[in-house]
Every structure is written in C-alpha cells, then in structure tokens.
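K.L.:
Got a predicted structure here, sequence first:
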Amino acid sequence: MAKMIAVLLASVLPSALSRLGEAPRNATGPSPEDLLPGGAARRAEYWENATLRWNVDPSLSELQTMRRRAGYDHLATTTRYGDTCCASCGSIDTARLVEGTGFYAVASAESMQDYGIGDGHYCTSDASGHRGTQGMGCLSCAKGKFLPAHPFSYPLWAQPNAGIFRRELKIVVADTCPHSGNEAWCPGHEGHANKFGVKHHFDFANPPAKYDNYYFVWSKIECPRRLKRRYAEMSRC
C-alpha cells in the first residue's frame, strides 16, 4: 500500500505544481525560493563550483546569434520579485503603474541606472551607456521577447514553440535591482557582466504565465504618453 501511494504521489505532484504556476525542478536546479529576493541563488556564491546548476548550452555566442536573428539590440538575464507598493522610482506601485497598459513593470540592474538620489537607487536616470551597457533608468521602456533558453540545467518548463516565446512584450522600469544581495544577476557598474556573462538584467515584478527565468532579447523604445502621465501622477520623483 505504501509503495502504491508513493507511486501515485510521484505521478500527481508534477501536474499539481504546474497548475499552481510553478515550473518543475530537479535536484540540480535552484528552487523558486532560491531565486526570489534574499534567496541563495541571487548571490554569486551559490553558483561557484555549481556546474550542474549552471547551463552553458546555448553558449553566450549562440544566445547573441539568437538575439540578432530575432531583430533586437540587447540580451538580458531575468528573474522575478513580485509587485511592490513602493518601488525605487518614486515609491511607485508597480501593479498600478502598468494596470491596463499591456506593459510589464521591471527593475533594471544597478549598472543600467545612474544619477539617483539618496542611496543612489532612488529616482534614477539612464546610465551613460558606456562599455556595452544600455542605460535603463526610471521610466525607461523596451520591447522584446523571451528566448527558449535559461541558465539552468533542468529542461525548459514551456515548449520551445509556446506562446511566451512568440509574443512580443513591452516593459517599463519602475524599480532598481541593486548589486548588493543580487550579485549573481545584477551588475553594479557599467560594462560589468553578471555571473552568466550578460551585461543587462531585468527583475520582473509580475511576469507572464509559463515564465521560468528565460533570457530576454530587447530594444529600447519611447514610453507611451499614457504611461508617462500615470508615472507623473504616481511617482514622487
């Protein structure tokens, strides 16, 4: 009886996790908790000597080829962190900022921002764009697509032809991903790459369904007037 129960649980658990919106994991990959703010996989130490956790196929060169073929200017790694009431771009509410706009709110890496006040992360502008880092400060917008690839050794959650990889997304920067506490993902200075060799990173407040830390190819765009007006009304910057 115990053996039968174990078999039933093994068959039911993966589908249950999928219904809950969580990608299946194996023993070699970081857990969802590891990847959230404050989690172990946010820090560089987690990835030291972790060859089973870190996938180098496709290579960085292959990822850049995929980016060019998709027609975008830049490559980024991605994580998720959850909506917040008081993001660094003027204590803005990330969910309210993008509600009904079709945009996704993100935090961009510290290296992509500059000229902030206070601790340097509040009400930032674009970094200068030197040494291969594209500036993306507060109220910067971009369009792009997720690639069917992530830095981990476990298989993709979504199929390579899934909608999440075909759909073009639009994002707006509402927050900062500071280097401290996110050393593996968010570079602290222009021209520096993260643990995965990529100079850009976006931390999605609330990514689309089937998201699983996929690479993101993107180009900067002008933010629409509607979003600019809402930002001006909500932000303290």
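P.N.:
Noted; the coordinates are in hand. Numbers count the residues shown, from 1 in each chain.

K.L.:
Every contact and neighbour count from this point should use C-alpha atoms.
P.N.:
Will do.

K.L.:
Pretty sure Ile164 sits in a strand.
P.N.:
No. Assessed with DSSP: H, G, I helix; E, B strand; the rest coil, Ile164 is helix; it does not lie in a strand.

K.L.:
number of nearby residues for it?
P.N.:
Close neighbours of Ile164, defined as other CA atoms under 10 Å, add up to 20.

K.L.:
If you count contacts, what does the lengthiest strand in the chain end up packed against?
P.N.:
For the chain, the longest strand by residue count, based on DSSP state E, is strand 169-177. With contacts taken as 3 or more CA pairs under 8 Å, 6 or more residues apart in numbering; DSSP states H and E, strand 169-177 sits against strand 103-109, strand 141-146.

K.L.:
Check which helices and strands the last one is in contact with.
P.N.:
Packing partners of strand 141-146 (3+ CA pairs under 8 Å, 6+ apart): helix 163-166, strand 169-177, strand 216-221.

K.L.:
now what about the first one, what contacts it?
P.N.:
I take that to be helix 163-166. Identification of contacts with helix 163-166 by CA atoms under 8 Å, 6 or more residues apart in numbering yields Lys145, Phe146, Leu147, Pro148, Ala158, Pro208, Ala209, Lys210, Tyr211.

K.L.:
here's the one I want to compare it with:
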Amino acid sequence: MMLFTLLAVIAAPVMALSGQATTTRYYDGQEGACGCGTSSSSAFSWQLGGSGFYTAAGSQALFGDGTWCGSGCGKCYQLTSTGSAPSGQGTGGDAGQSITVMVTNLCPNQGNAQWCPNVGGTNQYGFEYHFDIMAQSEVFGDNPIVNFEEVTCPGAASSDFGQCQCASM
C-alpha cells in the first residue's frame, strides 16, 4: 500500500500556475533581473510583440525567491484580458484578447506596492499577481485585469532565453 501511495504522489501532475492578475506596462530597455539583454543591445527579436510575444516583469510570486535569477525566470504565460481595469487605472481593453509573455524581470514590492505584492499578499487592488509588460505602447488594453495560465514557451522565446545569464542556473 505504501508503494502505491508513493507512486501516486510521484505520478501526480505538476499544476501550472494560473489565476487573475493586474497588468501595467513599462519600457526601459535595461537588463532585467533574469539577466536578459542590456541597455546597449537590442531587445529579443520577439520581446516587443513583433511576433505576438512579450517579456514582462513579474511580481514576486511569479518571479520566485530573491531579486536575481528567480525560479520564474523564463516561464511563459498566456494573458487574456477580462475587459476591465482596476478602478480609476485604465479602460481595460477588449475582453478575450490574449498575448503570451515570458518573465524576464522582477516587479519588486518595494517602490511598487500599489501593483506588485509580496508573496502571500495582495496589491492595492486585491490581486496576488501582477505582470508589468515590456512595451512602448498599449498592448491589448489600458492596464487590463487578466486571466493567466502558464504555457509552454514558443520556440523563439526559448531560444532567446538561452542567451540570458540566468538560463544556465
């Protein structure tokens, strides 16, 4: 019986992270906390949405422990707009629109508590998770609340992430 229980635990699938999150956007062109890119080099070929994929700074619960090379570095998520935004923080955009992002940076709580909660906490709008999307302009709405789920990274994203300092850790 003990062996059967052990095998059942080992065979249990790992659940992908999913839920609801707030979003914002930033653009600085700097190297992120996953060691991807530099201010003097160009962004990943797919980073700014040219192929429908983006990078994002994730709140601590998405990024993982620490402030450099968190366990969430290189993970991809599909974000689908709910069509609404936190009260007074945008228009939300069209419900149902989706994009894929890869976490390549940290949105730390310190200095960003309005949006980026500590692990186990919520931001000012009551959400445990936040994606700060790297984009020069609106991506799919103005600060939409999104439904998100972890997905397999597209080939170009996985290949580009291999160039990041944290990819080998």
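P.N.:
Cool, got the structure. Predicted model only: the values in this text are computed from it and were never measured.

K.L.:
Tell me which of the helices and strands packed on strand 169-177 of the first structure sits most buried.
P.N.:
strand 103-109 (a mean of 27; mean count of other CA atoms under 10 Å).

K.L.:
could you point out which element follows that strand?
P.N.:
strand 113-114 (DSSP states H and E).

K.L.:
Run the chain-centre distance for the helix or strand following that following strand.
P.N.:
As assigned by DSSP H and E, the chain's next helix or strand after strand 113-114 of the first structure is strand 125-126. Put simply, strand 125-126 of the first structure sits 19 Å off its chain's centre (CA atoms, centre = their mean, to the nearest Å).

K.L.:
measure Asp93 of the first structure to Cys85 of the first structure for me?
P.N.:
Plainly put, Asp93 of the first structure is 4 Å away from Cys85 of the first structure if you go by CA to CA, to the nearest Å.

K.L.:
oh, I was asking about Glu99 of the first structure
P.N.:
Counting by CA to CA - Glu99 of the first structure and Cys85 of the first structure are separated by 13 Å.

K.L.:
Glu233 of the first structure too?
P.N.:
Glu233 of the first structure is 15 Å from Cys85 of the first structure, by CA to CA.

K.L.:
Distance from the helix ranked longest in the second structure to the middle of the chain?
P.N.:
Ranked by number of residues, the top helix in the second structure under DSSP state H is helix 2-11. Distance of helix 2-11 of the second structure from the chain centroid (CA atoms, centre = their mean) equals 33 Å.

K.L.:
Quick check: Ser125 of the first structure touching Asp114?
P.N.:
Yes. With contact defined as CA atoms under 8 Å, Ser125 of the first structure and Asp114 form a contacting pair (5.4 Å).

K.L.:
Give the residues shared as contacts by the two.
P.N.:
Gly137.

K.L.:
okay, those two: which has more neighbours?
P.N.:
Comparing Ser125 of the first structure with Asp114 by other CA under 10 Å, the one with more neighbours is Asp114, at 22 against 19.

K.L.:
mind checking what Tyr81 of the first structure lines up with in the second structure?
P.N.:
By TM-score structural alignment, Tyr81 of the first structure lines up with Tyr26 in the second structure.

K.L.:
what's the burial count for that match?
P.N.:
Quick note: Tyr26 of the second structure (other CA under 10 Å) scores 14 neighbours.

K.L.:
so what's it up against?
P.N.:
So Tyr26 of the second structure contacts Asp132, Ile133, Met134, Ala135, Gln136 (CA under 8 Å, 6+ apart).
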